[in-house]
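Chemist: give me coordinates for this.
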Amino acid sequence: MNIGEASKRSGLPPKTIRYYEQVGLLRPRRASNGYRDYGDRDIHILRFLQRSRSLGFSIEEARHLLSLYADENRHSQDVKTVTRRRISEIDRKIEELQSLKRALAELEERCHGDAAPDCPILEEIGGAKKL
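Modeler: As a prediction, this is how the structure comes out:
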């Protein structure tokens, strides 16, 4: 099947499919005319990549998971380790976002939000110096 059909069946845009091929995650056959020729296995790989990316795994993590998926002698501990690292990174990002939210909420609370020009939010963003 051509890239348009592969796109429809996988739910990924052609640009993403080409990118996955460019970074070596996908290697479709080439027809005699040089065009890519995607098969059912390629669609399965594309769906696997789509799902792993939607769960927040990086390209390199998705590559690693894909290699583990293809390895019948894999150890589930290896998959769990990759997943635990992703969870830790997500927890770190959540903490960072919560800290940002607290800082912004404090600034928002200090701002009167009226017609006066004084604004603690802009003062904090601008630092001690004025333009």
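Chemist: use CA for all of it now, contacts and neighbours both
Modeler: OK.
Chemist: tell me the SS of the residue lying farthest from the centre of the chain?
Modeler: Largest separation from the mean C-alpha position in the chain: Ala116, at 42.5 Å (C-alpha atoms, centre = their mean). With DSSP: H, G, I helix; E, B strand; the rest coil as the basis, Ala116 sits in coil.
Chemist: how about the helices in the chain?
Modeler: Under the criterion DSSP state H, the chain contains helices at 3-10, 14-22, 40-54, 59-70, 76-110, 120-126.
Chemist: I'd like these as JSON lines, with mean neighbour count appended.
Modeler: Listed next are the helices of the chain as JSON lines, based on neighbours: other C-alpha atoms under 10 Å:
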{"stretch": "helix 3-10", "mean neighbour count": "16"}
{"stretch": "helix 14-22", "mean neighbour count": "14"}
{"stretch": "helix 40-54", "mean neighbour count": "16"}
{"stretch": "helix 59-70", "mean neighbour count": "16"}
{"stretch": "helix 76-110", "mean neighbour count": "13"}
{"stretch": "helix 120-126", "mean neighbour count": "13"}
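Chemist: now show me the structure for the sequence below, then we'll compare the two:
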Amino acid sequence: MSLTIGELSRQTGVKVPTIRYYEQIGLLAEPLRTEGQQRRYETEAVRRLNFIRHARELGFEVEAIRQLLDLTGTPDRSCGDVHEITKVHLKEVKDKIARLTALRDELEAMVAHDHRKISECRIIEVLADHAECLHERH
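Modeler: The predicted structure follows:
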């Protein structure tokens, strides 16, 4: 089976410019081309692109995806390296959640104060002076 880039895009839900980008950075192999220079993709490209898309949806960075894809080339190898890559990503996600939680709490505290005039507005005070942030006091 041979697919055009448009067909590959439709089957995987990945936009054509993104497919080209993945080719440029080496996540997706350069496809064979017809005499008219049209890209033609094999079935393996669908599987690989679905893997990349799903990993991106889970927030994996490009370099981690590259490492994971490289590891898929040695199917008899231990899953330990995959586990380690995923643990690093999980820690990054947890750190981001902690930062977002602090951000949410700060914004909630800012809007919880009464609605005085601008000269007394808590939101303006906090935006003008980072030391006024609740998380800066801890």
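Chemist: which stretch among the helices of the first structure comes nearest Ala31 of the first structure?
Modeler: Closest approach to Ala31 of the first structure among the helices of the first structure (C-alpha to C-alpha): helix 3-10, 12.2 Å.
Chemist: what range does stretch 45-61 of the second structure cover in the first structure?
Modeler: Stretch 45-61 of the second structure corresponds to residues 42-58 in the first structure, going by TM-score structural alignment.
Chemist: list the contacts of the matching stretch.
Modeler: Contact with stretch 42-58 of the first structure is made by 6, 9-12, 17, 26-28, 59, 62, 66, 86, as judged by C-alpha atoms under 8 Å, 6 or more residues apart in numbering.
Chemist: mind putting these into a markdown table with distance to Ala105 of the first structure?
Modeler: Putting the contacts of stretch 42-58 of the first structure into a markdown table (distance: C-alpha to C-alpha, whole Å) gives the following:
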| residue | distance to Ala105 of the first structure |
| --- | --- |
| Ala6 | 46 |
| Arg9 | 45 |
| Ser10 | 42 |
| Gly11 | 39 |
| Leu12 | 38 |
| Ile17 | 41 |
| Leu26 | 45 |
| Arg27 | 49 |
| Pro28 | 51 |
| Ile59 | 34 |
| Ala62 | 36 |
| Leu66 | 42 |
| Arg86 | 28 |
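Chemist: burial measure for Ile118 of the second structure, as a count.
Modeler: When neighbours are defined as other C-alpha atoms under 10 Å, Ile118 of the second structure has 10 of them.
Chemist: equivalent analysis for Arg27 of the first structure, please.
Modeler: 15.
Chemist: so what's it up against?
Modeler: Applying C-alpha under 8 Å, 6+ apart, the residues near Arg27 of the first structure are Glu21, Asp42.
Chemist: need the distance between the two termini of stretch 23-35 of the second structure.
Modeler: One end of stretch 23-35 of the second structure sits 20 Å from the other (C-alpha to C-alpha, to the nearest Å).
Chemist: got the buried residues for it?
Modeler: Leu27, Leu28, Pro31 (16 or more other C-alpha atoms under 10 Å).
Chemist: is it correct that the last one is in contact with Gln38?
Modeler: No: with contacts counted by C-alpha atoms under 8 Å, Pro31 of the second structure stays clear of Gln38, the gap being 9.3 Å.
Chemist: and His89 of the second structure, how close does it get to Gln38 of the second structure?
Modeler: Distance, His89 of the second structure to Gln38 of the second structure, by C-alpha to C-alpha: 37 Å.
Chemist: Val14 of the second structure pairs with which position in the first structure?
Modeler: In the first structure, Val14 of the second structure lands on Leu12 (TM-score structural alignment).
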